[in-house]
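Got a predicted model here, sequence first, then my questions.
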Amino acid sequence: MPFNVKHIPEDLLKSIISKKAVAFCGAGLSMPIQRSNSKNLPNWPQLLLELIELAHRDRYNFSGLLPEIELAVKNGNLLAVAQELQEVLSKPSIAKYLRDIFLDKKLKPNQTHKILVQIPFIGILTTNYDTLIEGAYTLKRDGRIPVVLTQEDLDKVPNPLKLDDEFVFKMHGDINRPETIILGSHDYQNILFRSTAYRSFLETLFTINTVLFVGFSMSDPDVENLLERLSGIYSRNNDFHYLLVERGRLNEFEKKRLALDKRIFTIEYNNHDGTHSEVYDFLFHLNELTSLDGKYRREYESRFYTLPVSQTNVTRISAFISYSGHDKEYAVNIAELLSENGIHVWMDDFNVKVGDTVVSTIESGIKESDYFIVLLSNNSINSDWVKQEIELAYITNHERNKPKIIPIVFDSLIRNKIPKLLMDIRWLVVNESNIFQKIQRLIEQLKAS
C-alpha cells in the first residue's frame, strides 16, 4: 500500500517550502545498497562486527573478552565497542577497511537517494560513511559536486546554514579524509563536549530549522547522545522535528516521550514486504507537494487519497471535548449545542460504553476527531486525565494534521497556569455570562471552514 499523502504534516511542508528544513540521514537509507561481495551496506552494529572479525584475523584475541564484546554489540553498547576497536586496530587499518566498504565501485545511489536530493532541503546531515548522498547530488547537478563538510571545516565555515549552495554535513567524518573519521566514544566526547563550533552549529540548526530524520530507529547511541546533549535547547525551540519510522518500531510511550521531551514527532510508514518501499513513496510525495502551492497541493492529494465508499457521503465534522468532571455541566451544554448544529461530538459520558477499555477508547476518539476542544479551568489544569488528553491531541495534531486544538479558557483561570503545550495556540476566553454566545460563534466558524 503506498504512503498516505494525508499523513504528511503540514508544518513539515511549510518548513521545506520556506527554506527552513534539513534532512538528517542514518544507515537505514543506505542498507539496501549491495556491495561487490554481494553483502548489503552495514548498519553500525554490523560494521562493528565486521571490524571485530578484522581484528580477529589480525590475531588479536581481545584478552579473551571476544564473547563479551560481541554481546556488548548485541546489547547496543556500540560506542564502547567502537572505542575498543579503535584502540586495538591501527587508524590506517580502520581507514583502509572503511574505504574498501564505502568506496566500493559497485555502490550507486538508488531511487531513494535520488528523490531525497530533489526535495529543497537547505542541506543534509548524515552519520553515514558512504558517499551516496553526494553522488545523488552530483547526478542532479550534472556532475557538479555539492559542498561536503565535516566537523573539521567549521572553523572555516562556521555556519553552513548560510551557504548559498546545498551542503552535505558528514557527522562521522568524510571517508575521503581519514583524519576526520569519528568512531569511538572518545571521539564523540571530544566533538560534542569540547568543540564549541560544532555545538554552536548543531544548536543553531535545531533551534531555527525543522529536521526530518530518515533511516534512523532512534536507538542509534550516537544520535541519542547528540539529542541528549542538545536537550537544553528544546525548551526554547519553536520548531518541530520529524522522524520517519517503520510502523511498530516505537511503542506509544516512546513516541510520546520523543514528542514531549525532544519535539520530535513520528511519521509512520508500513513495511509489510520488508523492502521499506514506502520510504521512497513518502519522499516522492514530499518532493511533489513542496513544489506546489496550496490549491494544486489539494488537487494532488485527492489523486492519491480517496475515502472509502462507506465514507464518501459523510460530511459531518467531529469534535472531542476534554474537560474536568467539575465542569461537566458546561461540557454537556457545549456538546448539545455542537450536536444541534450538525457536529458529531465525542465525549466520555456519551462514547465510553460498559466494558470498553477507557484509555484506548479515548485515544481512538481523539485521533478520529477533526477538533479537540479542551475546557481550561482551575479544575481541569489539575486533572491528570485532561493533561493526558492534551498531550495526545498535541502529538496527533503534529503527526496527522488533526485534530485542530481549540482551548476554551475561563477568564478566572490564572494565565501562567495554562499548559505549556497550549501556549502557542490561540485561545477562546470565556466567562459564565458569554460562554454560549462565544461557542455559537465558534460553531459558525467551524462549519464555514
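Arrived safely, thanks for sending.

From now on I want contacts and neighbour counts done on CA atoms only, so please keep to that.
OK.

what's the longest helix seen in the chain packed up against?
In the chain, taking DSSP state H as the definition, the longest helix is helix 384-400. Contacts defined by 3 or more Cα pairs under 8 Å, 6 or more residues apart in numbering; DSSP states H and E place helix 384-400 against helix 252-262, strand 264-269, helix 358-368, strand 404-410.

Kindly reformat those as JSON lines containing distance to residue 388.
Shown next, in JSON lines, are those (distance: least, Cα to Cα, whole Å):
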{"stretch": "helix 252-262", "distance to residue 388": "10"}
{"stretch": "strand 264-269", "distance to residue 388": "16"}
{"stretch": "helix 358-368", "distance to residue 388": "10"}
{"stretch": "strand 404-410", "distance to residue 388": "14"}
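
and of these, who's closest to residue 145?
Residue 145 lies closest to strand 264-269 among these, at 30.9 Å (Cα to Cα).

what's the following helix or strand after that closest one?
helix 277-289 (DSSP states H and E).

And here is the other one:
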Amino acid sequence: MLEETLTKEELEANTRRKYSLIDFIESGDSILMAGAGCSGMLYPAWPDFVAALEAAALAHAPDFKGDPKDFLDFADKVKDCLGDDKYYAFIYKTFKPGATTHEQFHEILCRLPFKGITTTNYDTILESALNVIAPAASHSLHFEGTTKAKIHEFLMSLNHNKNLPKRVAHLHGICGEDASIVLGGKEYSSKYGFSITNQKDTLYDKVKDGMVKEEFQSALIRYGYEWPLRRKLLWALLATRRIVFIGFSMTDPYFKKMLEFVKEDVGTYYSESHFLVLRVTKGNYKRSMDYSQRLKDDYGIETVFYFDEENDYGGLPKFIAELDVINEPKQVTSKIGEETLPLPKTGSSIVRDKLLAIAKKQNSDEN
C-alpha cells in the first residue's frame, strides 16, 4: 500500500496532487493520453509482448539474434526476420478485439470529461468503451490513409465542439492498419522525422561537399529537420494543451525526445503543464520518486502515484474507479423543502445560480 511505501510527507504531497488531478479533469480542460497500462488487463503487458515478439522470430528463424534491451533495433530485426506480412499479422493477432472488448474501468475512463482522447496503443479497447457511452459507426482515428478533413475534425473537437464526434487518436497506429504502425526504430524515425541518435556533426557538415537526393532526405531525418504530421500534432498537444498520461511509464525514447523539443522551444521548467499517473511498487519506489522529480523540473509533469505489488497490475483499474467520483452528479442543497437536488450537467451555471437565488428569495418572502 502507498501508506506503507511513501513517507508521511510524500503521501500527503501525493494526496494533494491527486486532488489537483481530479479538479483538473473535472474542469474539462485536459486531454487523455492512454498508454499500454490501460490495456494490460486484456492484452499482454509490455515485457510479455516483447518476449512474444522474440519467440515469433526464433520460431521463424532459430538463428535469430536481437537484444530486447535495445528495443527499437530489436523490433527492426524482428520485422526483417518475419517479413512485413507476417510482422503486421503478428501485431494484428495480438491486439485485435477479443471476446471481452473492454472492462468497466474503461467506461469510467471514457466518461470522464476529457477534451479529447489519444493513445499509443494498437488495440481498440477505448473505442469499445466509447461505443457503449455514445454509439457510433467509428470512434477510431489514425493518420496514414486518413483524409485530412477527419484529422481536422479531431483537432476542432478539442475546442469543446459538441457537434463533432469524439474519437480516439492512435498516435502509434492501430492494429489492422499496417501503414500506421509505429514500433521499430525505422518506423519511429520515418514517422517522427528525426533520429534519437546524437549526431557529432551538423547537417551543414554533411551537405557542404554535396550529396545525392536520397542521401539528403535521409540526412534531414537523421538531423531532425523533417516535420511529419505526427510530430507536428504531438508537439502542438504537448506545448499548447495539458495532458493526463495514464498507463504510461514515460520510457519511450521518442516521446522523451519530443518533450525535450518542447522544453527547448517554450521552456517548460518547473511549470504545471501535465499530469502523469504512475505505478509504484516497493521495489521501484526510490527510482520512481527520483524520476518524478526530474519530470517535474524539466517538463512540468506532476506525478500522482498508485500502488501495485510486484508483478501485479491491478492497481490502475482501482485508481481509475476512484476517479468515477468526477462522473457523479454534483449535489446542491435547496432551501425549498430542504431537499437535495442534483446539479444539471449541462446548461449555464450563471443561469442556474440566478434561478436558485430567485427561488431562495421567493421562499424567504413567503416565510
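Structure's in. What do you need? On a predicted model such as this, the values are computed, not experimentally measured, just so you know.

what stretch of the second structure does the longest helix of the first structure fall on?
Matched against the second structure by TM-score structural alignment, helix 384-400 of the first structure finds no partner residues.

Against residue 73 of the first structure, how distant is the corresponding residue of the first structure for residue 274 of the second structure?
Mapped onto the first structure by TM-score structural alignment, residue 274 of the second structure lines up with residue 241. From residue 241 of the first structure across to residue 73 of the first structure, the span is 29 Å (Cα to Cα, to the nearest Å).

Name the residue in these two with the higher neighbour count.
With neighbours defined as other Cα atoms under 10 Å, residue 241 of the first structure and residue 73 compare such that residue 241 has more, 22 against 19.

so how far is residue 14 of the first structure from the more buried one?
The gap separating residue 241 of the first structure from residue 14 of the first structure is 12 Å, by Cα to Cα.

which one is residue 318 of the first structure nearest to, not counting chain neighbours?
Excluding its sequence neighbours, the residue lying closest to residue 318 of the first structure (Cα to Cα, 6 or more residues apart in numbering) is residue 344, at 4.4 Å.

ok, how many other residues are close to that neighbour?
Using other Cα under 10 Å, residue 344 of the first structure has 18 neighbouring residues.

To which residue of the second structure is it aligned?
Counting by TM-score structural alignment, residue 344 of the first structure lines up with no residue in the second structure.

With residue 408 of the first structure as the reference, measure out to residue 344 of the first structure.
Residue 344 of the first structure sits at a distance of 18 Å from residue 408 of the first structure (criterion: Cα to Cα).

try residue 192 of the first structure
43 Å.

any chance you could map the strands in the first structure?
For the first structure, strands defined by DSSP state E occupy the ranges 21-25, 123-126, 147-149, 167-170, 210-214, 241-246, 264-269, 318-322, 344-346, 371-376, 404-410, 428-430.

so how far is the last one from its chain's centroid?
Relative to the chain's own centre, strand 428-430 of the first structure is displaced by 33 Å; criterion: Cα atoms, centre = their mean, to the nearest Å.

In the second structure, point out the residues matching it.
So strand 428-430 of the first structure is aligned with nothing, judged by TM-score structural alignment.

same deal with the second one?
The counterpart of strand 123-126 of the first structure in the second structure, counting by TM-score structural alignment, spans residues 116-119.

what's the mean deviation for the matching stretch versus the first structure?
When the first structure is overlaid, stretch 116-119 of the second structure sits 1.6 Å from its aligned residues on average, using mean Cα distance after the TM-score superposition for the first structure.

Residues contacting that stretch, please?
30-35, 157-158, 166-172 (Cα atoms under 8 Å, 6 or more residues apart in numbering).

And those, which is closest to residue 235 of the second structure?
residue 171 (12.0 Å).

Now do the same contact list for the closest one.
Shown in contact with residue 171 of the second structure (Cα under 8 Å, 6+ apart): 118, 119, 120, 121, 142, 143, 230.

how does it look with 6 Å?
Counting by Cα atoms under 6 Å, 6 or more residues apart in numbering, residue 171 of the second structure touches 119, 120.

do you know how far it is from residue 149 of the second structure?
Taking Cα to Cα, one finds residue 171 of the second structure at 17 Å from residue 149 of the second structure.

Fine by me, thanks again.
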